[in-house]
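pasting the structure only:
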């Protein structure tokens, strides 16, 4: 009897102890949860779809995201779209953590309909997830295509296109029907596209061009296709966040990108196929351009080509996208701002007079001494980037950043306007003031901001490997335009409308301005010899 009573007391004590233990563990769990880092601030998400309905009702998505961050008064936000956490950042301190401190787990790319179609299944460099293909294409681009050796070798081609730019604008000045009224957006974009066609295909036009040496129907269709691709790249398609809806293409995103890629490849693929056949048949023996270089790269044992036709075609589209967008947009915005502030334009012209003079055209060798011209372009990159975000990164592990929990698989977007227009960082952030980038007379202006207070060319492991080429093209474009011509609004009483497009960050209307020759007539005549 005593034994049974003792056993009963032990069982009661054991049960009581178990109950107390469970309560204690529950309290610890609740305490841990309450002190654990939380997600960055963001809207309340619906089950399954997250905030997709709200995003679709407030297009374009990038403006909705930025407006949301302003309302929440935050420099980091988390927006769940489908099952994906979108982390948007406008803080330079957090950007440095992402791109520098945690670069290794920040170096991959998310799967996206646009990136997959443009790269033909991730065969190019910029859009490929981290892995062997990315490493291979990075070696190709850094060590071969964008090497200093190739940069120097293609110098003459770049000079030829800079001359052609001046000749084209000069033709507009001589045309009595338009009296020097120039569509600067067209001139800038076509200069960049011509330069690409020259260094890749050794030819300026796909067709015959026009009498004033402008672009023909083929080139216009080609450039339009490229900018359609750029506008859709990582464009928040529904299928990027709910993959099983890809087959329905509810927002038409897939169709638009596929058609644009088809239009571009209609002009790229025939010359690529023809050139490869020429090398195979022994009809060509010297490398004249980037296409020849890509075709002739060999594997480590030298027995077979390093790149397949598919890889070459995908990488050439990517190179083209990288060349046409940033330089043309930066030069167009810079010139528009400078026309509205004539003292800035005059100061840039004075620098060109001092460094170059007026008896020759500015050359690439002058660029290191054109600090004020570069400051104007850097200011344009700061206030007026074309793309609202850097190319999207995907987070490869759970991590705590800035006191917030960033889940594995999150898409991290560093905001270009959010950084460049951050009032905590920049004095009068919306004012075009190039002087802010000139530290001292002996310090050369560089487009890349190492403190990530702005994004011109991306940095880190997935940073742009073509900074030298991009910087050179951008500077030569603006320097040639303002050295060779005086610029005013089309009507003397006008000012340039600096309204921003709703659909991207470019000018709402193309820059239309009146150009008049600024140099001696003999300078221009030499371009026709």
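Alright, I've got the coordinates. Note that this is a predicted model, so its numbers are computed, not measured. Numbers count the residues shown, from 1 in each chain.

from now on I want contacts and neighbour counts done on CA atoms only, so please keep to that.
Noted.

show me how far stretch 42-50 is from its chain's centre.
A distance of 29 Å separates the centroid of the chain from that of stretch 42-50, by CA atoms, centre = their mean, to the nearest Å.

same check on stretch 285-293?
Its chain's C-alpha centre and that of stretch 285-293 lie 27 Å apart, by CA atoms, centre = their mean.

pull out the buried residues from it.
Within stretch 285-293, the residues that count as buried by 16 or more other CA atoms under 10 Å are 289, 290, 291, 292.

same check, this time on stretch 90-110
90-92, 94-96, 98-99, 102-110.

swap in stretch 157-174?
Neighbour counts over stretch 157-174 (16+ other CA under 10 Å) mark 157-158, 161-173 as buried.

of these, which belong to helices?
Mapping these onto helices (DSSP state H) picks out 157-158, 161-173.

so how far is residue 148 from residue 162?
Distance of residue 162 to residue 148, computed by CA to CA, to the nearest Å: 20 Å.

and for residue 385?
From residue 385 across to residue 148, the span is 27 Å (CA to CA).

comparing the two, which residue is more hemmed in?
Ranked by neighbour count (other CA atoms under 10 Å), residue 385 and residue 148 place residue 385 first, with 25 against 14.

which stretches in the stretch 201-350 of the chain count as helices?
217-232, 253-280, 290-296, 309-340, 342-355 (DSSP state H, counting those that start in this stretch).

which residues touch stretch 32-49?
The contact list for stretch 32-49, computed with CA atoms under 8 Å, 6 or more residues apart in numbering, reads 50-51, 68-69, 72, 74, 76-83, 87, 242, 400, 403-406.

and those residues, which of them are buried?
Among those, those classed as buried by 16+ other CA under 10 Å are 50-51, 68-69, 74, 76-83, 87, 242, 404-406.

in helices, which of those residues fall?
Secondary structure from DSSP H places 68, 69 of the buried ones among the contacts of stretch 32-49 in helices.

which of the buried ones among the contacts of stretch 32-49 fall in strands?
The strands, defined by DSSP state E, take in 76, 77, 78, 79, 80, 81, 87, 404, 405, 406 from those.

comparison target below:
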């Protein structure tokens, strides 16, 4: 015990020395003309600004930016971090300096959850990342690939509608995130590995949802060990222990999926699925060799991000419409005029439903699925807004703050889809070119599933709104609190009663 105490004291002493070196020596070094760091909070010895972030970092950082400005510097342990909080600041980093910030910093999530950065999300910017991205776009996420599996989405959505009609007949509330996760996981499963992941909704699908939420939550934490590497071994917050345990559960699930997939290869002769295509590219060159670990890591990306981010947007949209019944009514009126009540909404209808699209954009703005973009890191020193940004500085773009900036949006705290129907906002698009609305990020590392995410949100949300009347259970209050994570969850899952509003024949799969 005495030996351990001595080691601990030595580690803390070294961390203290490193803090004062980086805090004062480096600041004085870069405070020469044109080498001034952006303004930011002072923080504390050793840990820097880490304790200031609290349990809702996106809110804390947004409030800090009101004091320190659109480009803000924080000393995070022994690491540098810069935060962009306005469209212009985001554009400077993600467009002008995109290549310099094309890599991810090392962190516990990438190590313990993403197979040591062997996936697409955390992989270094290089040949393997480009190959994984190319294969994903070509066989799943790109325009043609999305069209090819449109029928899968239609059929799986039909199963979901039938289950909802049954719940309605029994007077049961629909738990929205559980329902969406079940349906989306089955949609993705059929494209990825040619099977529905869950045959029936129940404990297995609910456990999967809990695993996805846990992954997104833990990956969003500001882990002390990521910012003070010398004390990472202590795992003071217990975050890494949780990640390792969760990784084992996901690895077991993914290994089983791949083993079953290999055994049934003969059944897919002439009809390869996504995993077949990816595995056929196992060896392209020495620099682009893919392994079993890469396949697992890629499936993990697609299953988790593909279910959680889109489902959270749909859940927030429905919650806002339950809070604002006039918005639900206007959406119903638009759909009844364009589609009627004798059939389901089709994906081809979406372009004729501008108010539905405005609802989706307004949800992307007010409740972005990723409140803080996945961190990037500078490969070389650079300058932004006259401030010096050192090499190896982590970048965080506060997408949540941009969406609620009163200098950008009129009455930003109000949910007003109409803002996207006329005027300067009518042409704003969430695909990464308009920095006022970047729910999927922007630049080279924009979310690979941007196109798929928009299609899923518009199609599924539109179908749910068109097909049912929605209301809260008696004496149940609608809770709009947030729960922070890599994806922005509702603190209390939405559960609501639905009543069919279409002809019964429209609910057949």
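That came through, no problem. Computed from a predicted structure; not experimentally measured.

quantify their similarity with the TM-score.
The TM-score (TM-score structural alignment, normalised by the length of structure 2) is 0.87; 480 aligned residues with a CA RMSD of 2.7 Å.

map residue 236 of structure 1 across to structure 2 for me.
Using TM-score structural alignment, the equivalent of residue 236 of structure 1 in structure 2 is residue 222.

neighbours of the nearest residue to that match once chain neighbours are set aside, how many?
Nearest non-adjacent residue to residue 222 of structure 2, counting by CA to CA, 6 or more residues apart in numbering: residue 50, 7.6 Å away. By other CA under 10 Å, the residues close to residue 50 of structure 2 number 19.

where's residue 50 of structure 2 relative to residue 217 of structure 2, distance?
Per CA to CA, residue 50 of structure 2 is found 17 Å from residue 217 of structure 2.

and the ones in strands among the buried ones among the contacts of stretch 32-49 of structure 1, which two are the farthest apart?
81 and 404 (18.5 Å; CA to CA).

and residue 148 of structure 1, what pairs with it in structure 2?
Under the alignment (TM-score structural alignment), residue 148 of structure 1 maps onto residue 143 of structure 2.

just residue 65 of structure 1 next, same as before
Here residue 65 of structure 1 is matched to residue 61 in structure 2, going by TM-score structural alignment.

doesn't its match lie inside a helix?
Yes. Judged by DSSP: H, G, I helix; E, B strand; the rest coil, residue 61 of structure 2 forms part of a helix.

nearest residue to it in space, ignoring adjacent ones along the chain?
Nearest residue to residue 61 of structure 2, sequence neighbours excluded (CA to CA, 6+ apart): residue 53, at 7.1 Å.

what is the burial count for the one you found?
Residue 53 of structure 2 has 14 nearby residues by other CA under 10 Å.

same thing with the one 3 residues further on?
The number of residues packed around residue 56 of structure 2, counting by other CA under 10 Å, is 13.

and what of residue 144 of structure 1?
17.

OK, contacts around it?
Per CA under 8 Å, 6+ apart, neighbours of residue 144 of structure 1: residue 150.

map residue 365 of structure 2 onto structure 1.
Aligned against structure 1 by TM-score structural alignment, residue 365 of structure 2 finds its counterpart in residue 382.

what about the aligned residue in structure 1 for residue 240 of structure 2, neighbour count?
Mapped onto structure 1 by TM-score structural alignment, residue 240 of structure 2 lines up with residue 254. The number of residues packed near residue 254 of structure 1 is 20, by other CA under 10 Å.

apart from its chain neighbours, what residue comes closest to residue 254 of structure 1?
Once flanking residues are discounted, residue 254 of structure 1 sits nearest to residue 113: 6.5 Å by CA to CA, 6+ apart.

residue 227 of structure 2 too?
residue 77 (5.1 Å).

how near is residue 135 of structure 2 to residue 423 of structure 2?
39 Å.

hmm, I typed the wrong one, I wanted residue 156 of structure 2.
37 Å.

ok, now which ones touch the residue nearest to residue 227 of structure 2?
Contacts were defined as CA under 8 Å, 6+ apart; by that measure residue 77 of structure 2 touches 19, 46, 47, 48, 49, 50, 224, 227, 228.

next, the first one: secondary structure please.
By that I understand residue 19 of structure 2. Note that with three-state DSSP, the state of residue 19 of structure 2 is helix.

what range in structure 2 does stretch 345-358 of structure 1 sit on?
Counting by TM-score structural alignment, stretch 345-358 of structure 1 corresponds to residues 328-341.

in the matching stretch, what's buried?
Neighbour-count burial for stretch 328-341 of structure 2, with 16+ other CA under 10 Å as criterion, is recorded at 328, 331, 332, 334, 335, 339, 340, 341.

so the third one sits against residue 466, correct?
When you say that, I think you mean residue 332 of structure 2. Yes. Under the criterion of CA atoms under 8 Å, residue 332 of structure 2 makes contact with residue 466 at 6.1 Å.

before we move on, which element is residue 5 of structure 2 in?
Taking DSSP states H and E as the criterion, residue 5 of structure 2 maps to helix 2-20.

so how far is that helix off the chain centroid?
37 Å.

returning to what we had before: I'd say the match of residue 365 of structure 2 and residue 418 touch.
No. Assessed by CA under 8 Å, residue 382 of structure 1 is found out of contact with residue 418, at 9.7 Å.

related to what we said a few turns ago, can you lay out the ones in strands among the buried ones among the contacts of stretch 32-49 of structure 1 as a markdown table showing distance to residue 506 of structure 1?
Formatted as a markdown table, those follow (distance: CA to CA, whole Å):
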| residue | distance to residue 506 of structure 1 |
| --- | --- |
| 76 | 24 |
| 77 | 25 |
| 78 | 26 |
| 79 | 25 |
| 80 | 28 |
| 81 | 26 |
| 87 | 24 |
| 404 | 33 |
| 405 | 34 |
| 406 | 31 |
